[in-house]
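**Student:** sharing a sequence plus its predicted fold:
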Amino acid sequence: MHHDSVHVPKPSLTEVLFGWFLRLVSVICFWFALNYWAMLIGFSHGGAGRFDLLSPEWRAAATALAVVYPVAAIGLWLLVSWGPVVWVVAAATELAMDKFYPGIFDSRPLLVLLHGAVAVTFVLFRAALLYQRLREARKVRVDSP
């Protein structure tokens, strides 16, 4: 029997690992979102992080991150192109909180290191995928005229 459908190539190991990496980052983003929501509703920090008890700076930052992180988590989990973009917005917000406003927001060097490691790993994966696609494009195919 001859198949009428187009043959879909199997994803490479790099593509599979990249998908797993994005899903791992998605789980981490969801954890950050839960932490921000727990802080805002008074579930964590002994109730001291409740929205009505926060300073205006923390209200703006925590509220924005409580919304942006779940959106980033969904985009990364679904492996869509806007997922990493939304993650960059969330990470840049937290990096700005840490580096530009250290007197207002707590310094969290481990968080900065985590965001940096994720960004470097993402760029390395994208470079490896680009190299792989360029190498595949240069291969001689039997169906070429």
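**Tutor:** Now that the structure is in, tell me what you want to look at. Numbering: from 1, shown residues only.
**Student:** drop to CA atoms for contacts and neighbour counts, all remaining ones
**Tutor:** Noted.
**Student:** how about the spatially most central residue of the chain, what does it touch?
**Tutor:** Nearest residue to the geometric centre of the chain (CA atoms, centre = their mean): Trp87, 4.0 Å. Residues in contact with Trp87 (CA atoms under 8 Å, 6 or more residues apart in numbering) are 29, 68-69, 72-73.
**Student:** next one for the comparison:
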Amino acid sequence: MPLQFAKAAPLAPTVLLWYLRSLAFFYFVNGLMHWARIIGVLGPGFETMPAHVQVATVYFALLQVVAAVGLWCGAAWGVAAWLFSAVAELVMHIGFADLFGSAWLIVAFHSMTILVYVGLAWWTGTPENTGEILRMPEE
């Protein structure tokens, strides 16, 4: 029996998956840090935080851990949860800077990760990576 090699897979889907997994690691650690704030391990006690900060902390503690699991699996719901979390944090720090502060490092991070994701998703969907060429139907 002759030796057969596997067909070379396109690079873009693999790069996108590992990008999502690196985001998953970041979001899992960040979600655990929010949980640590809730139980009082990090920073001031949860009870002493203003109500709007408590709500945001619980929201991100739940959503970022869920997003991390979905991103690690490469699931569409993980990407959706990640985008909900990232956009919510962007709105928090840009639209409500008087309440939550203007954390420009966080704004830059989320903006760049979303732009990189859009670029990688576009690259993954190109014909050389999917093997499909879309054409208009003939009339």
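**Tutor:** Everything's here; your move. Keep in mind it's a predicted model, so treat the numbers as computed, not measured.
**Student:** quick check: TM-score for this pair?
**Tutor:** Overlay of the two chains. TM-score (TM-score structural alignment, normalised by the length of structure 2): 0.84; 129 aligned residues with a CA RMSD of 1.9 Å.
**Student:** re earlier: out of the contacts of Trp87 of structure 1, which are inside helices?
**Tutor:** Assigned to helices by DSSP state H, the following of these qualify: 29, 68-69, 72-73.
**Student:** how many other residues sit next to Ile41 of structure 1?
**Tutor:** 14 (other CA atoms under 10 Å).
**Student:** residue contacts, the counterpart of it in structure 2?
**Tutor:** With TM-score structural alignment as the criterion, Ile41 of structure 1 lines up with Ile39 in structure 2. Taking CA under 8 Å, 6+ apart, we find Ile39 of structure 2 in contact with 45-46.
**Student:** what residue in structure 2 is paired with Arg23 of structure 1?
**Tutor:** Applying TM-score structural alignment, one finds that Arg23 of structure 1 aligns to Arg21 in structure 2.
**Student:** only whichever of the ones in helices among the contacts of Trp87 of structure 1 are buried, select them in PyMOL.
**Tutor:** Buried residues among those (16 or more other CA atoms under 10 Å), as a PyMOL selection:
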select buried, resi 29+68+69+72+73
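**Student:** adding distance to Leu110 of structure 1, write the ones in helices among the contacts of Trp87 of structure 1 out as JSON lines.
**Tutor:** Shown next, in JSON lines, are those (distance: CA to CA, whole Å):
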{"residue": "Cys29", "distance to Leu110 of structure 1": "15"}
{"residue": "Val68", "distance to Leu110 of structure 1": "20"}
{"residue": "Tyr69", "distance to Leu110 of structure 1": "18"}
{"residue": "Ala72", "distance to Leu110 of structure 1": "20"}
{"residue": "Ala73", "distance to Leu110 of structure 1": "20"}
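**Student:** noted, bye for now.
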